[in-house]
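1. Here is a sequence together with a model predicted from it:
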Amino acid sequence: MQKTDPEGALPDRLFARVSYGGTAFAALAALVPFLFAEGAISLIAPSISGGLGTGKDAVSLASYLGTGAYAFGALMGGDLVRRFPQRSLFLAVQALSTLGWAILSASHGVWLFALAQILVGFAGGALLVIALPPLLQKFPAGKIPTSAFLVNFGLFGAVAAGPLIGGVVAMAEGAGWRWFFALFSVTGSIALLAAARHLPGGPPKEPDRSVDWTAIGLTLAATLLPFTAIGLIPYQGLLSPAVLLLLVTGLGCFCAFVVNQYVAREPLAPIDEALNTFSLMGLIVATIGGGVFVTCVSLLTTLRKGQEGGVLELGLSFWPQLLGVVVAAGLFAAVIRTRMLLPFVLSGLAAILAGPLLLTFGGLTDDGLFALSIFVIGYGAGATVSPGLLFSAVSMPVKLLAGVIAMIELSRAIGNFLAAPILIDASRIAHASASLEMPGAQLALTVLLAITSAGVLAALLLYVTGRRGLVRAEFEPWIANGKPAFDSPRLFARLRK
């Protein structure tokens, strides 16, 4: 009699070659496309608007709705992966993503384009949470450094490469953007085949878990409302009552979600368990690192689009950023199983402060200093976001991994992708300018530096008061027995009696 797959759905012969390489490819092919498109969209928006017969602002609004769907999808992925078989869920959501990219490439109206953006955004966020856990916990601990490099490069290498590829696609004009999105649909189809063949299976951990409709409703409002508000800024302005109402209501719903999850008996996001030194420090580090990266890229792209040179030259000018991410990803893989992991993260915190500082003192006008600045920012993002996520995730039991990733990505997406357009428009208003110019960019960078400094100080305060020196992650018991890889101290342990 033929054996069945652990998920009890399909025969073993279809899944006889579970492999690390196939799983890694499927995970990266699932994660990269949406983040790639996020980094490129501002440069290819004029081509898209021409192809759809609409304005650039409508394309921007559709893109922000997709980003909101990404944040919502991250939380839903953390919920669904506990209640449904992981591989079956991956295949279903990846098929949804593949369909979404196909619709995007064939869209001939802004409404269909917006619907497809929401589809690929939701699938992208959910796939991040569904695809990463098998890569980290289903294979021997010796694979962790390779996984660290791939995840780090996949997450931020894609965003960093976005402007480069966006410049090339924009130069193609015409239907270039359609081929760009169609390529992601083809990649998704290949990822489906790889996942069906190589992704590890297993039953769901909590198949009888009840649906937390309150948390889902609050998350939907916390993502839909503020991202809609950001998309409406070109139409109504940042200070319009409608935009402010949507922003405040959405952020209020996010705060209500955090409180709800803290007191919930079966939370989607493990807020209570995350209140230890390394988990909270990791969340702060990942959020501020991603925030600096996304804000600087958006600000520089907006500013330099109005300067001399074509869109291809603009896109190619961001190549040092990708190099910085690659360097950080390589170092992350080298130190992840050593006591140098924490100093590496601290170097990332220093870099995300130094990058905007270099831009403020000459990097906006001097090409050489600009290249150095964005290299440092790329390195800083690579040394903070994925390492911060790791710090949070492995400081808690492995059973909470999906929930931790969902919690961090939801928080990071809301904070990171809202900050940039708000800062840019507020700086433009402060200088009474119709577009972002040099004085406004300087102001935005100054505010960004102030916020970043506060975040860095908070992370350092947590570490100093945590009563713990350099630590080494113990991945073997984390994978085998589900125990935390870090012995994380209680919050402010040094100050407790």
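-> Structure received.

2. okay, CA-based contacts and neighbour counts for the rest of this
-> Will do.

3. Okay, helices next: where are they in the stretch 51-200 of the chain?
-> 56-83, 86-106, 110-137, 144-152, 158-172, 176-198 (DSSP state H, counting those that start in this stretch).

4. then this one, side by side with the first:
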Amino acid sequence: MRQGPLAGRYPAVAAMVILALIPYLALSAALDPLVPIITEQLHMSTQLMSLSSGLGNAAYAVGTVLAVQFAQHLPQRRMLVAYAVVLVVGSVLAASAQNAGMFIGGHVLQGLATSMLLIAAAPPLTIGFPKDKLRNTAVIMNMCVFGAVALGPFVGGAQAESQAWRPLFWVIAAIALMALVMAALTFEDAPPADRDAPRDLRAIGLAAVGCGAAFIGASQLTTHGFGDAAVTVPMFGGLALIVALVVYQFRARRPLLTVRPVLTSAIPVAGVGVALFAAAASVAATALTANVLLQTYSPFHVGLLYLPELGGAIVMAVVFGIVITRRAMHYLPLVGMVLLAAGIVVFRFALPANQPLVMLASALTGLALGATVAPALFVAGFSLQSNSLQRVFAIIELFRAVAAFMVAPILAHFAITVSTDLTEGTVDALWIGFGLAVGGTIFGVAIYALSGARPQRPDLDEFLDGDDPAWYSPPLLARVRGLPSRRTANARVTTEATPAHDEPAAPVLLAYDGSELAAYAITRAAIQLGTPRDALVVCVWQPVDVGFTPTDKTHFDADRATDVRRAAERTAAHGASLASEAGFSARSVAVEAAPTWKGIVAAADGHDASLIVLGPHRRDGLLGHLQGSVAAAVLAHSTTPVLIIPQREGVPQREEVSR
């Protein structure tokens, strides 16, 4: 396997992620004060400049979907390098633009490449290293996305002070080139996620046309009224296509995006909702107040007034890194929404030009940004298995981009048209932003309360091993629908019925998940224990996250419990055949349980097993050779003796699949 000289080194991989994400995200927040300069030098109208921003944001949203599709069929790390190349090309094209076409094309490539880099690089940084690095990853992700955005107004104002724009764009291009170099140095070849996955051109088409139309419509608000067909037709038509994408992916047998598990489980729904409300309200508040302040102060002065936002983002990024391993992680987005509402109120009283209040409001907004979107994203991701993290990030970033980048121009248009005085109109628009912040707070609390969700300390060992989510998330609105809101240790066991009087006494329980390591454990157990002996082969399963590696090529819908159960039964039967070949008198059982260890313990108790045999999963070279958390949990909770078969050299690790 080909590797770069810095492959597997956390500092180098983290630096690559930072350099890849900062350029476009910082630039998008720095553009406003540069618009008059760029339009004059490139002979662009303000409307065309607005269209450029809209198309760049649309490309960012679409890139999340494209990155997931490419990851299924193409070598993932090679594609990451390719995305970095696209970012460099786009940055150079924008910086050297001689006309509107070059500038818009470069900006679109920047947006597209940035979101693809985020989806390709962020999940490996999160789950590809030991859990003691997760705190650092949380800080890095927060700073990359929201620290860069918070820094944007100052950078843009400083550049506008010199009446130039190209130096900033060339700096962005240089950072992009450094990201490409680091992507090459940290290269570690990785296979596609699932070559058998369908090529979902319909999903890509809906995302591309929907996002493109919606953002084009919103960008028309610069010169058109909200009721004009040039605005309403593309904007609402595009939003309708995005809704159609969500419905299509929700109902698809083998979806590209993890829409169903995200939208049917309580904690992910709460996390996504809070992230959308926070993104929409915060971006709008900053953009609205900056427009008013520019009537009194220079762009550089306004940028200085917004520097406390960067400080707040840094402080809260550190706090997020501290609480990410604690139950308090659930409360952080709620705190952030309260801070955001307070910041918007202070902004309202700071207008038109109260500098101390502007700086206080900016600091509150920065704290809110660091406490809401990124923590909410991880809260949602921790509710599913780690092998779903890439697609969870993709769907959340798609939603966040639509919310953040569409609400701001709509509220800006409202502020200009609702009153002849910009300050009065902005105050009215800020109250709408305040309503969004309060609404997001109520939404998150209500989802938890009505679903019976409880703040839990994340089990990062199970999450990073890929065996189970970091915590249990009940079904959406479980209490209202009369569903159980808490997972108990009593797993439901399904198998072909066997009369009680024919049940063999004290069988050996062989845990089997379809992996080569589990098969090796069965073979070694036969040698260690001697045969013939009665054996019960157990395959633990759960809807959506599956929890095992199917041993046949039959495709199934991971969202349908019946399909997953049948696949688990086939996998268990395959394990039983392996056990029979090894000399056991074996039967197979499929067990529905989460987390996995509970199903193993429940099956051992229910069948009076004399011994549990496990082949513990061990992490790869990046994570060190450690026993899997399932084996540790079984040892901690079972009263049945446990035999752990260590991995032999040359036996492949378990490869999770997404069906």
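-> That came through fine. Just so you know, these numbers come straight off a predicted model, no measurement behind them.

5. Quantify their similarity with the TM-score.
-> Superposed pair, TM-score by TM-score structural alignment, normalised by the length of structure 1: 0.93. Supporting alignment: 481 aligned residues with a Cα RMSD of 1.6 Å.

6. looking at the helices of the stretch 51-200 of structure 1, which is closest to residue 263 of structure 1?
-> The closest of those to residue 263 of structure 1 is helix 56-83. By Cα to Cα, the value is 17.1 Å.

7. What residues in structure 2 pair up with that closest one?
-> The alignment of helix 56-83 of structure 1 onto structure 2 (TM-score structural alignment) covers residues 46-73.

8. mean shift of that stretch relative to structure 1?
-> Stretch 46-73 of structure 2, aligned to structure 1 and superposed, deviates on average by 1.5 Å (mean Cα distance after the TM-score superposition for structure 1).

9. Of all the helices of the stretch 51-200 of structure 1, which one is nearest residue 14 of structure 1?
-> helix 176-198 (6.1 Å).

10. since we're on the closest residue to residue 61 of structure 2 other than its chain neighbours, how many residues are nearby?
-> Nearest non-adjacent residue to residue 61 of structure 2, counting by Cα to Cα, 6 or more residues apart in numbering: residue 398, 4.9 Å away. Neighbour count of residue 398 of structure 2, defined by other Cα atoms under 10 Å: 22.

11. Helix, strand, or coil at residue 398 of structure 2?
-> Taking DSSP: H, G, I helix; E, B strand; the rest coil as the rule, one finds residue 398 of structure 2 in the helix state.

12. any idea how far it is from residue 261 of structure 2?
-> 16 Å (Cα to Cα, to the nearest Å).

13. what does residue 604 of structure 2 give?
-> Computed with Cα to Cα, the distance linking residue 604 of structure 2 and residue 261 of structure 2 is 29 Å.

14. Give me the more crowded residue out of these two.
-> residue 604 (26 against 23).

15. The residue nearest to the more buried one when sequence neighbours are not counted is in what secondary structure piece?
-> Closest residue to residue 604 of structure 2 apart from its sequence neighbours, by Cα to Cα, 6+ apart: residue 509 at 6.5 Å. Assessed by DSSP states H and E, residue 509 of structure 2 sits inside strand 508-511.

16. ok now the helix or strand just after that strand, how far from the chain's centre?
-> Using DSSP H and E, the helix or strand that follows strand 508-511 of structure 2 in sequence is helix 516-529. Centre-to-centre, helix 516-529 of structure 2 and its host chain are 37 Å apart (Cα atoms, centre = their mean, to the nearest Å).

17. For helix 516-529 of structure 2, give the aligned segment of structure 1 as residue numbers.
-> Under TM-score structural alignment, there is no match for helix 516-529 of structure 2 anywhere in structure 1.

18. Tell me where the stretch 351-500 of structure 2 has helices.
-> 355-382, 389-417, 422-451, 460-465, 478-481.
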